[in-house]
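Student: need coordinates for the following:
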Amino acid sequence: MIHSVLRQALHTRGDEPAILCHTGSHESTRKELTRLRLRRDDLLVDLDAHTLGEPFEVASVGAEGQPEAVGLVAVVAASLTDLRRSLTAANALPPAVHLVVVVADTPGHHGPLVPSPPGLEEWNDLLEMRVRRLGKRGWICELYFPDSVETGQALDCVLHGTNGGRRGPRPVPLAGVHGRGAALWRSGDAAATGVSATGPVPLRRVSPVADLVVRTDDGGLPLWEDGVVPHLDVPGPQSPGRNAPRSRTAQPPTTQSPTTQSPTTQSRRPEAGARVTEPDPVHPLAPLDEHTVNPIGFTKKAGGPMGDLCTRDGRTVLREGTKILCVVPEDGTVTDLDIGRARYLRGVRVDWSGPATPVTVVRAVIALAAGGVPVISGPVPDWAAGLGPALTETLTGPAESELADPLRREEHSVRLRRASLRVHGQLVRWRTLAARAGVPVPPDPLVSVMLCTRRPELVGFALAQVARQRGVRFELVLALHGFSADLPEVRAAVADLAATGIPVTVHEAPADQVFGAVLNDAVDRTSGSIVAKWDDDDWYGPEHLADLLMARAYSCADLVGVTQDLVYLEELDLTVWRSYQTEKPSPDVVGSTIMVDRSVLRDVGGFRPLPRAIDSQLLLAVRRDSGRIYRTHGLGYLLRRAGQGHTWGADMGYFLRRSTRQWSGWRPSSLLEGEPAPLGRPNPLGKPGPQAGRALLRTTDYQGGQS
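Tutor: Purely as a prediction, here's the structure:
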């Protein structure tokens, strides 16, 4: 079908030239293009080999007296990962009258290539749009604009539509890139700009189009001539042995000539002197694109075979027995399709002994770990230090036999994705690069934890769960429903929390105010752009908020939460594990784990003024507003179920019937990392543990917030 669609597009494009582009390792896509009959002034472009910053030279287009647009631009990608990587290069393509976008295959959780228009009447001259399925999971999208459209912008709109309507956070700072393989550094960002090898960075109106430039070095770069925009040089795809980002800035001739410049690697801001950067094995590696390489689609089945990441015939491959699941290219890129092919595996063993290029193996391991594929390894060689200490330690932790246990396998998967995405994800990496270059960036988002309770005896327990959160900027808004903050146990617990430096706001709500209205009043007192709901008697692991933020970023969801995987049935002193499918879009999440953008909460009308079922009503409102809800893992959370007093009326039998495994006593996942002692007073039983929380619970009281 690809060949016939492109042949028809070439036939109807008129007298203008065409540019046919391909990206990714899918051989059939390149074959489809090479079989086409092209004119002399048409271009056939490998976007992966294009040097960013160099223009596309198209005869009879763009010069004085010539048209600005080409008749056809076609981009044929093997996967969405490849299509997103090509976006920075596509920004340099000329405008097109007819745009054809082809993705040969997509994972099941992504939508079709239906564009999300940019607004502001920019697409009012769209004459025709056609979206067709290609095979089982591929897609073709055609857009026709008689007066032409900016190619990069239109391609970005097509990619935007596959995320369900929400873009998710973009990397900062604004970036410029140059060189072969530089697209790996800023995948999927339409605001990234290709720049020349020497600079200066172009201006848009009166400002540079980038705040930081990354250049890939394949064996020698000229001096950087822009004294305003700093840069970092990183190894290119042909020089994997190079070890650290370095910066060379040309000095003004009056102070220092290029021939006398010190060879020490430097980074220079116009207001600061030269600064030496220390070698680092992690940051020279191109980051991964968390929008396509992530845990979405993770399966809990632990009965599959083991796979191996190894070298075969000089190439790094992922195989299961003699079956080759994917061949990793030299730059180490693993796509969303490659992750999907590994989902049925119980785990993947890493063989470090082959002759493959180090960057190929290291980046492949990083991507598999980010995708939640349970990767294990023996001792990691020194040349793989680019993994980073956290990922190295996690890889070598479990024995292969542990992966046969579904719970232990998922715990290992969560640790891997944390260690990978929080170091090698594009969002984190660019913040790190900005810090190394002295470029200021906005602070991380502030999360407002919102806790509403009717039970003063549980305030210390709940605040202890909040206080141990790590890796997130957050504040607490504590709504006391029907009692005063002057109660001794409440005052002591709030003082202990404030002593940790965590901002806390206390709101006293009247006892007769309906619960939904109390929550809305609490939201009104929050300062963060993100609101996280919290319950007063459940257990939360120290990375609960960080995991939700991470899921929010890679899922592009409007609301995220976790499952009720682990439930402690207090009356029976029994912990049950209900192995729900996680890492997927879902209409239902646990109400006491909801994390939602404050703007989304406002747009759906806030919480309904009801006494119960508040959370389920919010989920319905988000879905009704075409929002996306995402369910991440639930191993860092333990729901407490007492005999009575819940706003959700399921009985104990409901949890017992649906359980996959049961344990006597309080038995959380190891990701919960135990239980802290309540704040504000000594532990009633003298030591931290589940009994402390249970001793504080009165089952006849109202259970605030659980729906």
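
Student: only C-alpha atoms for contact and neighbour calcs from this point on.
Tutor: OK.

Student: which ones are touching residue 165?
Tutor: The contact partners of residue 165, by C-alpha atoms under 8 Å, 6 or more residues apart in numbering, come to residue 116.

Student: ok, now which ones touch residue 310?
Tutor: 316, 317, 318, 319, 350, 351, 352, 353, 354.

Student: tell me which of these fall in strands.
Tutor: In this view, the contacts of residue 310 that belong to strands under DSSP state E are 316, 317, 318, 319, 350.

Student: for this protein, which helix is longest?
Tutor: helix 406-424 (DSSP state H).

Student: this one next, for a side-by-side:
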Amino acid sequence: MITTVLRHALRARGDEPAVLCHSGAGTLRELSGLPRNAGDRTVDLGAHPLGEPIPIGVEGATDDEREPVAGLVALVAATPTDLHRALTAAVHLPKAVQVVVALLDTPGHQDPPVPAGPGMGQWRDLQELRVRRVGRRGWVCEFFFPNPVESAPVLDAVLHGTRGRRRGPSVAPLAALNGAEASLWRPGDTGVHGVEQGGPVPLRRVTPVADLALRVGDGAAAVDWADEKVPVLDRVTTGTDSWEGLAGEHGRERAAGLIVSAAADPVSLIAPIDETTVNPTGFGKAEKGPLGHLTLNGDRAVVRDGKKDLIEVAADGTVTDVDLAGIRHLRGVRIDWTGHTGPTAAVRAVASLAAGGVPLVAEPVPGWAAGLGTTLIDAIEGATEADLTDRLAREEHSVRLRRAALRTHGLRSRWRGLAAETGIPLPPEPRVSVILCTRRPDMVGFALAQIARQRGVALETVLTLHGFPADLPEVASAIDAYRETGLPIVVHEASAERIFGSVLNDSVARASGDLIAKWDDDDWYGPEHLADLVLARTYSGAELVGTGQDFVYLQEVDLMVWRSRESETATRFIAGGTILTDRVVLEETGGFRPLPRAIDTQLLIAVSRGGGRVHRTHGLGYVLRRTGGGHTWSEDMAYFLHNYARQWSGWRPSSLLEGEPVPLGRPVDGGEPAVTATYPGGSA
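Tutor: Here you go, the predicted model:
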């Protein structure tokens, strides 16, 4: 199918040259046997060195001053991860009147690549657009323009189509790249510029087009950098530190004892993980599945189940989204530390598996793998194979791994680190405004204690007292204790007659954060709850994120239920007390409806109706409390006992909750606050 499409495209382009690109394993063969003209070019766009133009036309022909134009630009990518990487080098592609993008395979959780125009009128003359499925999960997109258009934005539109309306947080600073494997450091960014090894960074009028330059080479002495305004950093390719180069002919056998020294932080030397495609989306309950092994087959690393190789890891350590989908049935992967081509590639492979939420176990991590970072190393060494056979312990281990890998090796984290290394100032991370609305004075200290222990995010709290004043003794003491933590808080008193949805909108209006998180006053939240939601917002690209109601404490019968619902997936329902969204999303959806109940459900419906996506991340850091009444979601106890995975008598949350904080302020009746007051504004 793909070859047929390309043959027709080559016939239709007339006498103009064609640029036939490929990216990822097995894609070059899709271009073999095609009819070519003398001026056509075949390019491995996933490995093309940044800063090297892609010439078209017949060599030796007389140049003119016109910008080169291709009759056809085609790209065959193995996976969306490979397409994302190829986008970076696509800045070197010429304009074209016909563009073909083919994806050989996609993970099952992604949408079809239905592209949207760039929005500045560039595609007003678009004549025809075709999107066709190839096989079970492949796609071909064909574009026909009467006049030449930039090729890179067309490729970008195809990839964007697989992720929905929202792109997610941008990567800063603006970058200029040079050299082989430079695309590994900035996948998916069509705003980068390729530069010559010595610079300088080009100007747009009087302003450099980038704030930081990165050169990726073979370790040889780099030429002097000629740009005084834009700092430069140097990194080496993943093949530079091969085992043989580091430890001689028998380097693999001596790898376990090898320590690779570096003056810089070893983590900063590792090319980042593309979290927009390599992430835990699609994680499954597979505690009864086989145990895979990351080991060596010939000169390539593979993940093997028995005698069957499930995936072959690229030589640079890249693991794709399709690779992750192919090993989701495994209960985990055991790491063989003597595998892969060298330390850097091995670290990237392990970090990618961890970022994907794949449960990993291993012998002690060798010294040469210090580039993993201490947090990820501790997480890998913190579990045994026995943990992988227990559903809860396996998922807890997966969450610890994905947290460590994405925060240490994620694309945005790495570039913020590179900016800090060169002294480039960046905007602060987004601030979270926690919206806490309560009718229960006796629960204020409990709820504020849950917020006060959040870590890994910048936050403020907007506390709305719905129908009672702030000068009640138990309320005032709780607020004072919270202020002593140094965290900002805004206190708002709303009259009891105000409808709950309107009160929430009043709270949002008083918030100053970029993100809005809804908080219930009687539920329990782990200290990483907000940080996990912000992380999920980054890798999912969803307009709204939250968790499921996995853990439910039935207070009347002193019973903890774990329902073990599907996580890391697009969904129509999340727990209302875990909603996190951008302020602009609330503006686009009209905010919370002025209703006394079902507020959260109505917001989820509005987001979906507007074309947005809702992503449900893991629910292990949240416990929903159910009492005899007083909840807007009035399901009886049988609802929560239906189809549960596990239950315990008494209090038994996930270990990720990390215990219970002591309520702030004066204790109520000398102990834990009781939950007895009627509250028509709880979880919806």
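
Student: returning to what we had before: tell me the two of the contacts of residue 310 of the first structure that are most distant?
Tutor: Within the contacts of residue 310 of the first structure, two members stand farthest from each other by C-alpha to C-alpha: 319 and 353, at 15.6 Å.

Student: out of those two, which sits in the busier spot?
Tutor: residue 319 (21 against 9; other C-alpha atoms under 10 Å).

Student: what do we get in the second structure for the more buried one?
Tutor: Alignment note (TM-score structural alignment): residue 319 of the first structure maps to residue 304 of the second structure.

Student: cool, residue 541 of the first structure as well?
Tutor: Under the alignment (TM-score structural alignment), residue 541 of the first structure pairs with residue 526 of the second structure.

Student: excluding its backbone neighbours, what's nearest that match?
Tutor: residue 657 (4.0 Å; C-alpha to C-alpha, 6 or more residues apart in numbering).

Student: and for that neighbour, the neighbour number?
Tutor: 18.

Student: and it, how far from residue 108 of the second structure?
Tutor: 31 Å (C-alpha to C-alpha, to the nearest Å).

Student: and residue 80 of the second structure, by the same measure?
Tutor: 12 Å.

Student: more neighbours, the two?
Tutor: Between residue 80 of the second structure and residue 108, residue 80 has the larger neighbour count (other C-alpha under 10 Å), namely 28 against 13.

Student: surely the more buried one touches residue 278?
Tutor: No - if you go by C-alpha atoms under 8 Å, residue 80 of the second structure and residue 278 don't touch, sitting 9.8 Å apart.

Student: what residue of the first structure matches up with residue 46 of the second structure?
Tutor: So residue 46 of the second structure corresponds to residue 48, using TM-score structural alignment.

Student: could you do residue 476 of the second structure as well?
Tutor: By TM-score structural alignment, residue 476 of the second structure lines up with residue 491.

Student: so which strand or helix has that match?
Tutor: helix 488-499 (DSSP states H and E).

Student: mean offset of the very next helix or strand once past that helix relative to the second structure (after superposition)
Tutor: On the C-terminal side of helix 488-499 of the first structure, the nearest following helix or strand under DSSP H and E is strand 504-509. Once fitted to the second structure, strand 504-509 of the first structure is off its aligned match by 0.3 Å on average (mean C-alpha distance after the TM-score superposition for the first structure).

Student: next, the angle from the next helix or strand after strand 504-509 of the first structure to strand 504-509.
Tutor: Using DSSP H and E, the next helix or strand after strand 504-509 of the first structure towards the C-terminus is helix 515-524. Interaxial angle, helix 515-524 of the first structure versus strand 504-509 (axes from the mean of the first three to the mean of the last three C-alpha atoms, to 10 degrees): 150 degrees.
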